[in-house]
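Trainee: Okay, predicted coordinates and the sequence, questions at the end:
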Amino acid sequence: MKKVNGCQIIEVFEKWSPKKLAFEGDPIGLHIGQLNRQVNKVLVTLDVNEQVIDEAIEQEANLIIAHHPPIFRPLKTIWTDTPQGKMIEKCIKHDIAVYAAHTNLDIAKGGVNDMLADRLGITDTEPIEETSSEHLVKLAVFCPQTDADQLRKELAAAGAGAIGDYVGCSFSSHGIGRFTPVDGANPTIGEVGEPTSVDEERIEVVFPESLQPKVIKALFAAHPYEEPAFDLFKMQQKINVHGIGRVGRMSEEMTLKQFAEHVKDAFKVPALRFVGDPETSIRKVAVLGGDGNKYITAAKRKGADVLVTGDLYYHVAQDAQSLGLAVVDPGHNIEKIMIEGVARNLSKLCNEMKYDIEFIESKVNTEPFQFLF
């Protein structure tokens, strides 16, 4: 097993939950300390407070991965006699780095919202609202038959022609290419001033739009012609679709009251609030960790019978009633499901890399609310 530093751990993490998925302005990434030190233990937590820092010190963890950013708004000063300042001071004194993954972890496939959906038994899920995607691009290039195999190979090496679990996908058709080199040309085939005909292949490959510069560079490097002839077509088909929240179906229909009990049991919360007729039938379910007030219309548009989310506002609850959308609010803290999920997934990924690292699940309860029954 290999010793690793924080940069290597975060590199593994960001392949699963890349920063580019986060909402604009979301303060993700390294908050305290540095990542270029050796890391032996990582503490995974929902929130960062002084108790969590004390837990990290006790467990001898030198990196904390949190869901909620501990420094959400820019600091003008760090006074170490304030709770936040004291927390920062402790981290620095004990060489503990703190890294936050917020909306990028919400959106990532297998991230917080997928964890919540899995816990509720929701299947065939899709995002409540798309946040990013890219179109496929088709390249059609004309090449002498004698050079077609090599060009296909180079395009594939640049990432073109990868479809699902298949690579090197392409389509070819044969024809005759005609051209006349003029003064200043340095033709691979033919002579200046002489009309030329060549047996050619039309090679078609598709690739994500983000790979276009790399694919075009490979095309010009590998193509035998001085002036390759090619077309680019932006396709309607999207790939790498990501979004916030999840909506899918339950295996069995139940009433809203039964479903609320199911949510309460699934997330082990002492109490919850719900909006809607208790006898309403529930089959299609939307779930969004944290504050989902902005997404009631999107959830209804997706055909959801109910939205499971936290921090529900009074007037938003009334709006949901008007839309005919039930809402179940088990609180913001159900996102603590990420503690086990992140620790388990990162442990698996790092084991595959032969990294000598231990992931610890925080046991500190960061739920600020208490309930009176």
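Mentor: All right, it came through fine. Residues are numbered from 1 along each chain as shown.
Trainee: use CA for all of it now, contacts and neighbours both
Mentor: Will do.
Trainee: From the contact counts, what lies against the longest helix that the chain contains?
Mentor: Secondary structure of the chain per DSSP state H: the longest helix is helix 337-352. Counting contacts by 3 or more C-alpha pairs under 8 Å, 6 or more residues apart in numbering; DSSP states H and E, helix 337-352 is packed against helix 6-16, strand 41-45, helix 112-120, strand 358-361.
Trainee: Could you say which one of these comes nearest to residue 349?
Mentor: Closest to residue 349 of the helices and strands packed on helix 337-352, according to C-alpha to C-alpha: helix 6-16, at 7.2 Å.
Trainee: what does the helix or strand just after the closest one contact?
Mentor: Heading C-terminal from helix 6-16, the first helix or strand you meet, by DSSP states H and E, is strand 29-32. Residues outside strand 29-32 that contact it (C-alpha atoms under 8 Å, 6 or more residues apart in numbering) are 19, 69-71, 88, 91-92, 96-101.
Trainee: about what we covered before: for the longest helix of the chain, buried residues please.
Mentor: 337, 338, 339, 340, 341, 342, 343, 345, 346, 347, 350 (16 or more other C-alpha atoms under 10 Å).
Trainee: Likewise for stretch 268-277?
Mentor: By neighbour count on 16+ other C-alpha under 10 Å, the buried set for stretch 268-277 is 271, 274, 275, 276.
Trainee: got it, and stretch 38-48?
Mentor: Buried-residue list, stretch 38-48, by 16+ other C-alpha under 10 Å: 39, 40, 41, 42, 43, 44, 45, 46, 47, 48.
Trainee: Please give me every residue in contact with the residue positioned nearest the centre of the chain.
Mentor: Nearest to the mean C-alpha position of the chain, by C-alpha atoms, centre = their mean, lies residue 108 at 2.4 Å. For residue 108, the contact set (C-alpha under 8 Å, 6+ apart) comprises 16, 17, 18, 21, 242.
Trainee: can you check residue 273 too?
Mentor: Counting by C-alpha under 8 Å, 6+ apart, residue 273 makes contact with 328, 329, 330.
Trainee: on that earlier part again, could you dump the contacts of strand 29-32 into TSV with neighbour count, distance to residue 114 and secondary structure added?
Mentor: Shown next, in TSV, are the contacts of strand 29-32 (neighbours: other C-alpha atoms under 10 Å; distance: C-alpha to C-alpha, whole Å; DSSP: H, G, I helix; E, B strand; the rest coil):
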residue	neighbour count	distance to residue 114	secondary structure
19	19	18	helix
69	22	20	coil
70	20	23	coil
71	15	26	coil
88	25	32	helix
91	23	31	helix
92	15	34	helix
96	25	29	coil
97	24	27	strand
98	26	24	strand
99	25	21	strand
100	25	19	strand
101	24	15	coil
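Trainee: want to compare, so here's the second one:
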Amino acid sequence: MATRHNLVTRTVDAMRRLAPLRLADTSWDNVGLLIEAPTVRAEANRVMITNDLTNAVLEESLADKKVGMIISYHPPLFRAIKTITMADPKQAIAARCIEAGISVYSPHTALDAVEGGINDHLISLCGAGDVTCLTPAPGATEEDGELAGYGRRVTLKEPVTLDDLCLQVKRGLGLSYLRLAVAPRHRAEQSEPVSTVAVCAGSGSSVLLGKRADVFLTGEMSHHEVLAAVEAGTSVILCEHSNTERKYLQTTLCKSLNNVFAECGWQYSVVYSKSDEDPLKTV
């Protein structure tokens, strides 16, 4: 049996500390070490983090001979596969990673659910208040804390206008724009203030719909899901899918993983991909 390279072993261990896989929704998600290269690049001592493992991100990692591990928040291999061919873009990326000696790990919904994870970052942008979890993670244990699960809801200590909330979100995520659907009670001249916000990073409808809040904040929802929320009296803020996740990955996850390496005395570095970006642009 081949021996797993220290960079891979230690990165997997560190990520499982930061986002235990028991918190992931494995009823549909695919998390953990998804691609393990049988040999690792000779100079490998660096981990690259990305939201999505695209061809552009792969080319960037191949150009840096020190990258031996990629953490792709979204799993590049999602559904079961029966072949690995270069004709399929996702399979081709996996094959090229293996050939180059680069392993790939995905935390996805484990990082959404963990306390201090992506959804806690997103809810923090809305203002101070009492935060609860919308859907507890079935695999959570007592040590994971009360917030371990999918989505968050905050009751703000100081209510804000919908316009001010949008500005806070844009500043916090580094965005120039977002999409907004305004419920009738937030349209009037004397519109009601926003007291409660429910958030879910990425595609949040399965977690948010049916929950009570003045505003839903997520990456994407379908036309009819937005209509249903607005008709129920909830305004909707959409930032595009990966825009709700990227800032946390660039800042908090990079710092946290570097800290674990340093605490353990492991001489590895962590970088965020310069090629990773949301595929949708406003033109």
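Mentor: Done, it's in. From a predicted model like this one, the values you see are computed outputs, not experimental measurements.
Trainee: TM-score them against each other, please.
Mentor: Superposed pair, TM-score by TM-score structural alignment, normalised by the length of the second structure: 0.85. Supporting alignment: 267 aligned residues with a C-alpha RMSD of 2.5 Å.
Trainee: For the contacts of residue 108 of the first structure, work out which two are farthest apart.
Mentor: Distance extremes for the contacts of residue 108 of the first structure: the farthest pair is 16 and 242 at 12.6 Å, using C-alpha to C-alpha.
Trainee: Common neighbours of the two, please.
Mentor: 108, 109.
Trainee: filter the contacts of residue 108 of the first structure to the buried ones?
Mentor: Here, 16+ other C-alpha under 10 Å leaves 16, 17, 18, 21, 242 buried among the contacts of residue 108 of the first structure.
Trainee: CSV please, covering these and showing distance to residue 8 of the first structure.
Mentor: Formatted as CSV, those follow (distance: C-alpha to C-alpha, whole Å):
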residue, distance to residue 8 of the first structure
16, 13
17, 14
18, 14
21, 20
242, 25
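Trainee: Closest one to residue 131 of the first structure out of these, please.
Mentor: Among these, residue 242 lies closest to residue 131 of the first structure (C-alpha to C-alpha), at 5.8 Å.
Trainee: Return the residues in contact with whatever residue of the second structure lines up with the closest one.
Mentor: Taking TM-score structural alignment, residue 242 of the first structure has residue 148 as its aligned residue in the second structure. The contact partners of residue 148 of the second structure, taken as C-alpha under 8 Å, 6+ apart, are 23, 113, 114, 115, 133, 136, 137, 140.
Trainee: and if we set it to 7 Å?
Mentor: The contact partners of residue 148 of the second structure, by C-alpha atoms under 7 Å, 6 or more residues apart in numbering, come to 113, 114, 115, 136, 137, 140.
Trainee: measure it to residue 281 of the second structure for me?
Mentor: 33 Å (C-alpha to C-alpha, to the nearest Å).
Trainee: all strands of the stretch 151-283 of the second structure, in order?
Mentor: Secondary structure of the stretch 151-283 of the second structure (DSSP state E, counting those that start in this stretch): strands at 179-181, 194-203, 215-220, 235-238, 269-272.
Trainee: what secondary structure does residue 236 of the first structure sit in?
Mentor: strand (DSSP: H, G, I helix; E, B strand; the rest coil).
Trainee: number of nearby residues for it?
Mentor: Residues within reach of residue 236 of the first structure, counting by other C-alpha atoms under 10 Å, total 10.
Trainee: quick one: the counterpart of residue 289 of the first structure in the second structure and residue 109 of the second structure, what's the gap?
Mentor: Here residue 289 of the first structure is matched to residue 201 in the second structure, going by TM-score structural alignment. Distance of residue 201 of the second structure to residue 109 of the second structure, given as C-alpha to C-alpha: 10 Å.
Trainee: One more: residue 35 of the second structure?
Mentor: 18 Å.
Trainee: Neighbour count: these two, which is higher?
Mentor: residue 109 (26 against 20).
Trainee: Which stretch of the first structure is stretch 95-109 of the second structure matched to in the alignment?
Mentor: Stretch 95-109 of the second structure maps onto residues 89-103 of the first structure, going by TM-score structural alignment.
Trainee: What is the end-to-end distance of that stretch?
Mentor: Note: stretch 89-103 of the first structure ends 26 Å apart using C-alpha to C-alpha.
Trainee: so where do the helices sit in the stretch 51-200 of the first structure?
Mentor: Under the criterion DSSP state H, counting those that start in this stretch, the stretch 51-200 of the first structure contains helices at 83-93, 103-107, 112-120, 148-157.
Trainee: pretty sure residue 109 of the second structure contacts residue 27?
Mentor: No: assessed by C-alpha atoms under 7 Å, residue 109 of the second structure is found out of contact with residue 27, at 11.0 Å.
Trainee: Report the set of residues contacting both of those two.
Mentor: Joint contacts of residue 109 of the second structure and residue 27 (C-alpha under 7 Å, 6+ apart) do not exist.
Trainee: corresponding residue for residue 27 of the first structure in the second structure?
Mentor: Per TM-score structural alignment, residue 27 of the first structure is aligned with residue 30.
Trainee: neighbours of its match, just the number please.
Mentor: Residue 30 of the second structure - counted by other C-alpha under 10 Å - has 21 other residues nearby.
Trainee: Now it: closest residue in space, sequence neighbours ignored.
Mentor: Spatial nearest neighbour of residue 30 of the second structure, chain neighbours left out: residue 78 (5.8 Å); criterion: C-alpha to C-alpha, 6 or more residues apart in numbering.
Trainee: show me the contacts for the closest residue to residue 197 of the second structure other than its chain neighbours.
Mentor: Ranked by C-alpha to C-alpha, 6+ apart and with sequence neighbours excluded, the top spatial neighbour of residue 197 of the second structure is residue 215, at 4.8 Å. In this structure, residue 215 of the second structure makes contact with 196, 197, 198, 234, 235, 236, judged by C-alpha under 7 Å, 6+ apart.
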